[in-house]
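> model this:
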Amino acid sequence: MPVISPTRAMERWTVRIDGSETVFSCAPIVEDHTAARALPRVWAGRGLGVPDVDLPGLVAALGEVMKTPAYWRARTPGSHRPGATSAWSRPRRDPEDGFVYLTGPCGRPTAGSGYRPVYSFSIDVAAVRDLRIRLTAYHRAV
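Purely as a prediction, here's the structure:
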């Protein structure tokens, strides 16, 4: 399971590649009862929410994934799971909580509904590029 060495640009993010999935982890700023407010949020199989202050680090982490052989193998025709490259939606910012939300193939679908704070989440390696494009365009526009 390859682990991507953290860069300064990745900030609080760490990444490992586990087969056809990329697992992103975000270290909380504080380790107490308020940590959940700053963690990424995932609606399993449906979407992702990231604090807007963490977007540059996540974009950098996505870029590091795209430099790996695992990413390029996943991009070859016939090498990924059906639906793995499903498009991510346009990011939208919720001004009340300071999070940027996107719908897309994040995590594996579960029976639960709604966004939940998580320390880590997975994205199919083949879906990394589309997410990076969406977040980069959003970040440059704001």
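> Please count neighbours and contacts with C-alpha atoms only from this point.
Will do.
> and the closest residue to Trp43 other than its chain neighbours, how many neighbours?
Leaving out its chain neighbours, the residue that sits closest to Trp43 by CA to CA, 6 or more residues apart in numbering is Tyr115, at 4.4 Å. Neighbour count of Tyr115, defined by other CA atoms under 10 Å: 16.
> And Arg92, how far from Gly98?
Distance of Arg92 to Gly98, given as CA to CA, to the nearest Å: 10 Å.
> Would you mark the buried spots in the helix ranked longest in the chain?
Longest helix in the chain, counting residues (DSSP state H): helix 128-141. Across helix 128-141, burial judged by 16 or more other CA atoms under 10 Å covers 128-132, 134-136, 138.
> try stretch 52-65
Here stretch 52-65 shows 52, 54-65 as buried, counting by 16+ other CA under 10 Å.
> Need the contact partners of that stretch.
Outside stretch 52-65, the residues that touch it by CA atoms under 8 Å, 6 or more residues apart in numbering are 4, 9-15, 22, 71, 93, 98-100, 125, 128-129, 132, 135-136, 139.
> To compare with the earlier structure, here is another sequence to fold:
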Amino acid sequence: MYEIPPTAAMQRWSVSVDGFRAIFACAPWLEDPTADRVLPRLWPGRGLGVSDADTAGLAAAVAETMKAPSYWTASHRGGRSWQEQPWSVARRDHDEGFVYFAGPCGEPEPTAGYRPAYHLPLALRDLRGLRIRLAAYLRAARVPG
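Below is the predicted model of the structure:
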């Protein structure tokens, strides 16, 4: 396992790569029992959610991870074509201030619903699709209208 060197753009995100998966972690804003309100959310095997404020940092962390040699090895072994998009368009929950993406995050479990998580495990081969969806969301969020 190795760590992706952090950049200022990654903000509170850190990434470690283990084999053919990346594990994204976001340090909570708060260090108290209410910290789970701001932690990323995971629905194992179904999707992820991040605070709107953490979306740009996650996009930067994904971009940095895609520079690693292991990403290129994984994407050439079992990468998806541009037509096989595993990630949904972003869905923003205005009441919670979270952005959700349905897609292959974590290992599928029989549990239902999103729950706070310190780590978001993603297959390296799926990062490109997530990066595209994050960039599209960030672009749309900046454009008034």
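> Quick check: the two most widely separated of the buried residues of helix 128-141 of the first structure?
Maximum pairwise distance among these (CA to CA): 15.5 Å, between Val128 and Tyr138.
> Which stretches in the first structure count as helices?
55-65, 69-75, 128-141.
> Sketch out the strands for the second structure, chain order is fine.
Secondary structure of the second structure (DSSP state E): strands located at 2-3, 13-18, 21-26, 41-43, 47-51, 91-93, 98-102, 115-116, 119-123.
> which secondary structure elements does the last one contact?
Spelled out, it's strand 119-123 of the second structure. Packing partners of strand 119-123 of the second structure (3 or more CA pairs under 8 Å, 6 or more residues apart in numbering; DSSP states H and E): strand 21-26.
> Next up, the contacts around Pro91 of the first structure.
Taking CA under 8 Å, 6+ apart, one finds 100-102, 134-135, 138 in contact with Pro91 of the first structure.
> let's go with 10 Å and repeat that
48-49, 99-103, 131, 134-135, 137-139 (CA atoms under 10 Å, 6 or more residues apart in numbering).
> same deal with Pro104 of the second structure?
43-48, 86-87, 121-123, 126-127, 130.
> Tell me how far the closest residue to it other than its chain neighbours lies from Arg142 of the second structure.
Counting by CA to CA, 6+ apart, Gly45 is the residue found nearest to Pro104 of the second structure once chain neighbours are left out, at 5.1 Å. Distance, Gly45 of the second structure to Arg142 of the second structure, by CA to CA: 30 Å.
> Comparing these two, which residue is more hemmed in?
Gly45 (18 against 8).
> so what's that one up against?
102-111, 121-122.
> Swap in 7 Å and give it another go.
Gly45 of the second structure is in contact with 104-109, counting by CA atoms under 7 Å, 6 or more residues apart in numbering.
> Now which residue in the first structure aligns to it?
For Gly45 of the second structure, the aligned position in the first structure is Gly45, judged by TM-score structural alignment.
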